[in-house]
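Asks: Please find the sequence and the predicted model below.
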Amino acid sequence: MVCAWLMNDDLADQRLEHHRSPPVFVPLDKLFKTTGVEYFKVNLDSQNPELEELKNKRGYSYEDEILISPTQLPNYEEKIKIFFHEHLHTDEEIRLVLEGSGYFDVRDMEENWVRIEVKPGDLLILPAGIYHRFTLDTNNFVRAKRYFVGEPVWTPHNRPCDEMECRKSYLERLKKNLEE
């Protein structure tokens, strides 16, 4: 099961857990309500009809794999900086961790960073318009599937970009989540 918590402000090494003192964990239902991030546990050892159903329902028609490690990713240092720079996308970001581990950091409605630890079998869907970033943990390795609707587009829009329509729509959906 995925684990999420509010982060402290010390980023001396972005790959560390960065718990507040005392730690403040974010339950899965609150994670969805305050960020819109969806989580699914996927059994990697067998056929997974739930994953196929999710892909069909959401229109994920393209998938590939990404391997992030200092020895496997060309221009690793540059790419890891890009991944960790706060940004948003105009489409959902869908990642299924196959091996390794890392962290997705997302902003909640109060602008707190919420760190989401991902391990094999964790599938996250970050909604379009959410400010987020990614980093490896101290293991320095992750292999993940990436899913897309149509041709893959991975264009980060670095903060600030509050005027973008996807950001405005995202904030409206979150307000509705919080009212329910």
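Replies: Yes, it's here. Numbers count the residues shown, from 1 in each chain.

Asks: From here on, just use CA atoms for contacts and neighbour counts.
Replies: Will do.

Asks: max-length helix in the chain?
Replies: helix 165-179 (DSSP state H).

Asks: got the contact list for Val2?
Replies: Shown in contact with Val2 (C-alpha atoms under 8 Å, 6 or more residues apart in numbering): Leu28, Tyr39, Ile116, Glu117, Val118, Lys119, Asp122.

Asks: Just the buried ones from the residues you listed?
Replies: Among the contacts of Val2, the ones that count as buried by 16 or more other C-alpha atoms under 10 Å are Tyr39, Ile116, Glu117, Val118, Lys119, Asp122.

Asks: Out of those, flag the one nearest to Asp108.
Replies: Ile116 (12.0 Å; C-alpha to C-alpha).

Asks: Which residues are in contact with that closest one?
Replies: Contact partners of Ile116, counting by C-alpha under 8 Å, 6+ apart, are Val2, Cys3, Ala4, Trp5, Tyr103, Phe104, Asp105, Val106.

Asks: What helix or strand is it located in?
Replies: Secondary structure assignment for Ile116, by DSSP states H and E: strand 113-118.

Asks: swap in Lys79?
Replies: Taking DSSP H and E as the definition, Lys79 sits inside helix 76-84.

Asks: ok, second structure coming up, stack it against the first:
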Amino acid sequence: MVRAWYMNDNDNEDQRCERHLSPPLYVNLDELKEKTGVLYWQINADNYENDETYAQIRQERGYDYQDNLEISKEKLADYESKLKIFFTEHLHADEEIRFCLNGSGYFDVRDRQDRWIRIKIEKNDLLVLPAGIYHRFTLDQSDYIKVIRLFIGQPCWTAINRPADDHPARQSWIKLVT
């Protein structure tokens, strides 16, 4: 089950650590959806091919393409530079959908007050980040994750780095969470 919390954005701390505020301030799934538009489902990663909920999500949301991405020093070419790209704050014109098959990591997303919320993604977690949300990704200290990336139509992974407040997807996201 996914966990989320407001995070300490101390640049001196390893980005792969949990980075809790003191005291910790957790965010439940309803708050996460309300404050960010992020959606969550728990799906059995060991049997997702036969999972009715997974099939229903794909059909209802129009996700007709998927591929796998494995992030580790051994599996991802140009590992260090890719991690820097993933951890640069950005948005996308389309949803970002990730279903974790193994390993773990963090998605950091901005709430409507521009505060960071850290979302721990682990095996069985399916996350949908809405188009236009500022976010970034990092591995945790396990240094490994394997995910399915889902798309509507042809895969498109174009990161639009911040600032991008005038982008139409950003304007739509602001309306979604206000």
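Replies: Right, received. Where do you want to start? Given the structure is predicted, the values throughout are model-derived calculations rather than measurements.

Asks: Any idea what the TM-score is?
Replies: Here the superposed chains carry a TM-score of 0.97, computed using TM-score structural alignment, normalised by the length of the second structure; 175 aligned residues with a C-alpha RMSD of 0.7 Å.

Asks: Filter the contacts of Ile116 of the first structure down to just the buried residues.
Replies: Counted by 16+ other C-alpha under 10 Å, the contacts of Ile116 of the first structure give Val2, Ala4, Trp5, Tyr103, Phe104, Asp105, Val106 as buried.

Asks: Could you dump the residues you listed into JSON lines and include secondary structure?
Replies: Listed next are those as JSON lines, based on DSSP: H, G, I helix; E, B strand; the rest coil:
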{"residue": "Val2", "secondary structure": "coil"}
{"residue": "Ala4", "secondary structure": "strand"}
{"residue": "Trp5", "secondary structure": "strand"}
{"residue": "Tyr103", "secondary structure": "strand"}
{"residue": "Phe104", "secondary structure": "strand"}
{"residue": "Asp105", "secondary structure": "strand"}
{"residue": "Val106", "secondary structure": "strand"}
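
Asks: so Leu96 of the first structure, which of the three states?
Replies: On the basis of three-state DSSP, Leu96 of the first structure is classed as strand.

Asks: Count the neighbours of it for me.
Replies: Residues lying near Leu96 of the first structure (other C-alpha atoms under 10 Å) number 24.

Asks: Spatially nearest residue to it (excluding sequence neighbours)?
Replies: Distances taken as C-alpha to C-alpha, 6 or more residues apart in numbering put Leu123 closest to Leu96 of the first structure, at 4.2 Å, once the chain neighbours are dropped.

Asks: So for the first structure, which residue is the most central one in space?
Replies: Phe104 (4.4 Å; C-alpha atoms, centre = their mean).

Asks: counterpart of that one in the second structure?
Replies: By TM-score structural alignment, Phe104 of the first structure lines up with Phe107 in the second structure.

Asks: Repeat that for Gln72 of the first structure.
Replies: That one, Gln72 of the first structure, aligns with Lys75 by TM-score structural alignment.

Asks: For Asp46 of the second structure, see how far away its match is.
Replies: Plainly put, Lys75 of the second structure is 21 Å away from Asp46 of the second structure if you go by C-alpha to C-alpha, to the nearest Å.

Asks: wait, what's in contact with Thr158 of the second structure?
Replies: Going by C-alpha under 8 Å, 6+ apart, Thr158 of the second structure touches His92, Ala93.

Asks: Looking for the alignment partner of it in the first structure.
Replies: Match for Thr158 of the second structure (TM-score structural alignment): Thr155.

Asks: Let's verify its match: helix, strand, or coil?
Replies: With three-state DSSP as the basis, the three-state label of Thr155 of the first structure is coil.

Asks: In the second structure, what range does stretch 128-145 of the first structure match?
Replies: Using TM-score structural alignment, stretch 128-145 of the first structure pairs with 131-148 in the second structure.

Asks: Report the buried residues of the matching stretch.
Replies: By neighbour count with 16+ other C-alpha under 10 Å, stretch 131-148 of the second structure contains the buried residues 131-140, 144-148.

Asks: Thanks again, I'm all set now.
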